[in-house]
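S.K.: No sequence on hand, only this structure:
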């Protein structure tokens, strides 16, 4: 009969054997008869325990359907946006235009934007900015990206820097495709009369019209019915609201009610495929209600919240995409929207959903990005294009945590696609610090990246956004000068590999 102390002695002997084996096998791997045994160190077990504890904590950007996803796996899911993220609450990064606002030093530790040989592809954007003093217009920037920019991350810093220097207030586009990840200080609600389809997960018949991220269908209403409500805190300042709508089979009416009292009503005639209805707003308000009276179905493409002049920078963060949707847009609708909005710069920031496929060659992705660049050029010949290279990502390989080697392959595919097609390129990977930088960002205090070794925290997004803004402002300041650095157009192509 076993005594209680027998069990205790047995456990002590097992522990002693484990410590002995982990000491005499420093590599942690023991091969016996062709079978490889993995013997983790005691400290590794403690580290894994802590990692799991952090991973299991719920954060604002984590979908409940992905809570069981393992991190540090050698085989990441193809869609990196499905990886849970630890993200601090986002804060509004708006900068007031005043004499007391401290100016940033935009000359320190700046990775320059790369430009193709023989031309300067920043002419339209730079000239539009320099003419702002003579024209009462808004120069618009559309920042497209995956979940790395979701919730106005990175974009907010770019907006703050451009508006500080060139004027303007407001957020640009108010996202209607994803009300979970809105910029700080905004709450948007929809009635049952409206159905929203995004560029990424919308119905196939609607995707062609989603140039601004989504299209919302408003069901017929015989009398005025509220379709959208927007709540704004005091930190968000804008004095103009624009509603971008599509064609309809009949005339329809839009009514905007501010704080339940001020009412603005407009009739929209069904003349064009795209209509922009703009209204002035009071200097201070808390709630905007949008009502519609439409005998036939009406499409809404977006809402713009901004001021009457200056720079407007819109965040179009679309989770789960590799940036392959521009070629699906309706060319006439896309052209009309880009022209009416005076879009002068389109930023494409993708790649974290491409890296996990771990291919030997990403020639297909180079070709895919070239097609997207050419599509935007067709839609918006007046707009310059900036491709932001993929940021660093890490996985465990043979037990060692290090940068995924596919990151540099995807980065090079993006660089070739951009420079060989005459558009701007900024190396996000090198801006972070290159190989292994994501590990350093995770281990920083405070952390600049999350434990999925892919996404930035709010601190990291702020730092990366400031780096991008710095590089862009320097390029704008240097436009047209003889000493501007020209980067050589790459010889050859990944397509020939």
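M.R.: All right, it came through fine. Just so we're clear, the structure is a prediction, and the values are computed from it rather than from any experiment. Numbers count the residues shown, from 1 in each chain.

S.K.: C-alpha only now, for contacts and for neighbours.
M.R.: Will do.

S.K.: And the next helix or strand past the strand or helix carrying residue 291?
M.R.: Take DSSP states H and E as the rule and residue 291 turns out to sit in strand 287-294. Following strand 287-294 in sequence order, the next helix or strand is strand 298-306 (DSSP H and E).

S.K.: Which strands or helices does that next one pack on?
M.R.: Using 3 or more CA pairs under 8 Å, 6 or more residues apart in numbering; DSSP states H and E as the contact test, the elements touching strand 298-306 are strand 170-174, strand 214-218, strand 240-246.

S.K.: Now do the helices in the stretch 351-497 of the chain.
M.R.: Under the criterion DSSP state H, counting those that start in this stretch, helices of the stretch 351-497 of the chain are mapped to 363-379, 406-419, 428-432, 437-443, 458-478.

S.K.: Out of these, the one nearest residue 452 is which?
M.R.: Each of these was scored for nearness to residue 452 using CA to CA, and the closest is helix 437-443 (9.0 Å).

S.K.: can you give me the angle the lengthiest strand in the chain makes with strand 214-218?
M.R.: Ranked by residue count, the top strand of the chain under DSSP state E comes out as strand 221-232. Taking axes from the mean of the first three to the mean of the last three CA atoms, to 10 degrees, one finds that strand 221-232 is oriented at 140 degrees with respect to strand 214-218.

S.K.: Name the surrounding residues that touch strand 221-232.
M.R.: Where contact means CA atoms under 8 Å, 6 or more residues apart in numbering, the residues beyond strand 221-232 that reach it are 185-194, 218, 255, 285-296.

S.K.: now do 10 Å
M.R.: Counting by CA atoms under 10 Å, 6 or more residues apart in numbering, the neighbours of strand 221-232 from elsewhere in the structure are 174, 176, 184-195, 218-219, 252-259, 284-297.

S.K.: which parts of that strand are buried?
M.R.: Using 16 or more other CA atoms under 10 Å as the burial criterion, the residues of strand 221-232 that qualify are 221, 225-230, 232.

S.K.: ranges for the strands of the stretch 251-400 of the chain?
M.R.: With DSSP state E, counting those that start in this stretch applied, the stretch 251-400 of the chain shows strands at 252-258, 262-268, 274-280, 287-294, 298-306, 310-317, 343-349, 384-388, 394-397, 400-403, listed in chain order.

S.K.: Packed most tightly, which of those strands would that be?
M.R.: For the strands of the stretch 251-400 of the chain, ranked by mean neighbour count under the definition mean count of other CA atoms under 10 Å, the leader is strand 310-317 at a mean of 27.

S.K.: Now do that strand against strand 343-349, angle only.
M.R.: If you take the same axes, to 10 degrees, strand 310-317 sits at 30 degrees to strand 343-349.

S.K.: Show me the residue at the heart of this structure, geometrically.
M.R.: A centroid search over the chain (CA atoms, centre = their mean) returns residue 149, at 2.4 Å, as the residue closest to the centre.

S.K.: here comes the other one, which I'd like you to weigh against the first:
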């Protein structure tokens, strides 16, 4: 007979999951429409989970809960003491803009990655001499002939001054900042803490998360992404635009009382949009105003507020007044030396999702950010498209290459690193196995990387190749969830460790072969805070 705890767990999970699915119906319908337009033969994500997922087991989140649960819905978490799944009520958001003295309680939208029990090496300031073994992962180096894909980033690391920035684009694999957060911590431990870098405005937990930050939102923000559209081609540097309502605000601190950065944050930027009918914006650092202005204009344009604070800051707040204001994101950086690793994941996107960008707008946004490395990790949501179901999948190459070229258009002199999707599984006759299209897709992406002059890291092989998603799900604690699609926090950390190992090893080899002897490029700093009008997208 099931225990009372087991019965309560099942009841709560069933109730919460059903509520989340019902609330997400319109979103799923729109995603399905988009997928049909892009040629998918698989059903939309929610139906995939219903059709393929095994019965829920302890330790796994309810299907798509974090992705599709509406704002204000209780979160479902695993109680560490009793093992019960409990519903934690979300604190209601106040209606007014907080005063400078208002208490701000950090709210972590994601689960922090726990210490990886299977890793045999921890982040260290010392340069690694070889790729460590982190079972069940497989040590996997970068494929990068003569380091040509990584040289701009390696040069920035070797200077010992300023910041080395990376822009890591992807889907739900990185949207919770698991893999990217681990890479950021590893590289910052060795080369210096450049700060959190870019953070999407609004931090809507349905689309992305930053577990290292605490946030507090007021008002009903409206978020648009390149998955569902509605942003008139303007989705900022990160693929998400969030419009603050009149008197809406966002406050960002360190998570759970911790500092935002181990270094001293001295640089702040607020990226936003001006246009007809917009209100005004304001911004504070540690309660002191650093600027604000009317965002109303005859035509839409992109701009940013820039502030340098010599003594540093530990809390930021910004918002709208008198009318709505669309925000793209904020930048929080130290003076360096250090690494900044921008996590730019949007749940549900694929290569063709980037076609919803106004290309001039995206290029301008990336150019302003000045990354030395563009990292592209896409494809997990594309395994159902027809071109990957036949032959060797070569027809997929033009779609993927177009996304690579578009993302690099704003920083053509930056390095480029292509990271493959992780292993994904399906159930054939009830038996879980790797999806047949995964290996075709990985092979095509490797060929595109070579042709485009990008470094390549095979995350599929780093997991162990075919069948890895099944094996990782059987680990205790599990490294992958029962949906055969996503990794647990510990699994994401393990992949992030492997990627960081590969980057550091590549850098060490570049140094050992005389790479730093080449003079590093010194591009001119672009004007800051300027308003750049962007042409309207074609209808």
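M.R.: Sure, I can see it. Since the structure is predicted, the reported quantities are computational estimates derived from the model, not experimental observations.

S.K.: quick one on the thing from earlier: skipping adjacent residues, who's closest to the residue nearest to the centre of structure 1 in space?
M.R.: The shortest distance from residue 149 of structure 1 to any residue that is not its chain neighbour, by CA to CA, 6 or more residues apart in numbering, is 5.5 Å, and that residue is residue 317.

S.K.: Verify the contact between that neighbour and residue 178 for me.
M.R.: Yes. With contacts counted by CA atoms under 10 Å, residue 317 of structure 1 reaches residue 178, the gap being 9.0 Å.

S.K.: Report the set of residues contacting both of these two.
M.R.: Looking at what touches both residue 317 of structure 1 and residue 178 (by CA under 10 Å, 6+ apart), the common residues are 150-151, 213.

S.K.: Quick one: those as TSV, columns for distance to residue 130 of structure 1 and neighbour count too.
M.R.: Rendered in TSV, the data for those read as follows (distance: CA to CA, whole Å; neighbours: other CA atoms under 10 Å):
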residue	distance to residue 130 of structure 1	neighbour count
150	30	22
151	30	24
213	29	24
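
S.K.: out of these, which one sits closest to residue 371 of structure 1?
M.R.: In terms of CA to CA, no member of these lies closer to residue 371 of structure 1 than residue 213, at 18.6 Å.

S.K.: Stretch 138-145 of structure 1: which residues count as buried?
M.R.: When burial is assessed from 16+ other CA under 10 Å, stretch 138-145 of structure 1 yields the following buried residues: 138-145.

S.K.: still on that earlier bit, most neighbours per residue, which of the helices of the stretch 351-497 of structure 1?
M.R.: helix 406-419 (a mean of 24).

S.K.: quick one: it to chain centroid distance?
M.R.: Computed by CA atoms, centre = their mean, to the nearest Å, the chain-centroid distance of helix 406-419 of structure 1 equals 18 Å.

S.K.: Please apply the same query to stretch 480-487 of structure 2.
M.R.: Mean C-alpha position of stretch 480-487 of structure 2 versus that of the full chain (CA atoms, centre = their mean) differs by 18 Å.

S.K.: same question, stretch 204-224 of structure 2
M.R.: Relative to its parent chain, stretch 204-224 of structure 2 has a centroid offset of 13 Å by CA atoms, centre = their mean.

S.K.: what's the closest of the strands of the stretch 251-400 of structure 1 to residue 483 of structure 1?
M.R.: Taking CA to CA, strand 384-388 is the member of these nearest to residue 483 of structure 1, at 20.7 Å.

S.K.: Can you give me the stretch of structure 2 that the closest one aligns onto?
M.R.: Taken onto structure 2 by TM-score structural alignment, strand 384-388 of structure 1 occupies residues 415-419 there.

S.K.: That stretch: average distance to aligned residues in structure 1?
M.R.: Stretch 415-419 of structure 2: mean distance to aligned residues in structure 1 after superposition is 1.2 Å, counting by mean CA distance after the TM-score superposition for structure 1.

S.K.: Between the strands of the stretch 251-400 of structure 1, which one is closest to residue 29 of structure 1.
M.R.: Within these, the stretch nearest residue 29 of structure 1 is strand 400-403; the backing value is 13.2 Å (CA to CA).

S.K.: so the closest one corresponds to what in structure 2?
M.R.: Residue span in structure 2 matched to strand 400-403 of structure 1, by TM-score structural alignment: 431-434.

S.K.: can you list contacts of the matching stretch?
M.R.: Outside of stretch 431-434 of structure 2, the residues within contact range by CA under 10 Å, 6+ apart are 52-54, 423-428, 465-471, 482, 484-485.

S.K.: Could you rerun that using 7 Å?
M.R.: 423-427, 466-467, 470 (CA atoms under 7 Å, 6 or more residues apart in numbering).

S.K.: tell me the contacts of residue 125 of structure 2?
M.R.: 189-190.

S.K.: how about it, secondary structure?
M.R.: Of the three states, residue 125 of structure 2 takes coil under DSSP: H, G, I helix; E, B strand; the rest coil.

S.K.: gap between it and residue 193 of structure 2?
M.R.: When distances are taken as CA to CA, to the nearest Å, residue 125 of structure 2 and residue 193 of structure 2 turn out to be 12 Å apart.

S.K.: next one: residue 183 of structure 2
M.R.: The gap separating residue 183 of structure 2 from residue 193 of structure 2 is 12 Å, by CA to CA.

S.K.: Can you pick out the residue with more neighbours from the two?
M.R.: residue 193 (26 against 23; other CA atoms under 10 Å).

S.K.: so whatever residue of structure 2 lines up with residue 129 of structure 1, which of the three states?
M.R.: Under the alignment (TM-score structural alignment), residue 129 of structure 1 pairs with residue 157 in structure 2. Per three-state DSSP, the secondary structure class of residue 157 of structure 2 is helix.

S.K.: neighbours of residue 157 of structure 2, just the number please.
M.R.: Residue 157 of structure 2 is surrounded by 24 other residues when neighbours are defined as other CA under 10 Å.

S.K.: just checking, it touches residue 164?
M.R.: Yes. In this structure, residue 157 of structure 2 is within contact of residue 164 by CA atoms under 7 Å, at 5.8 Å.

S.K.: Out of the buried residues of stretch 138-145 of structure 1, which two are the most distant from each other?
M.R.: Looking across the buried residues of stretch 138-145 of structure 1, with CA to CA as the criterion, the two at the greatest separation are 138 and 145, at 22.2 Å.
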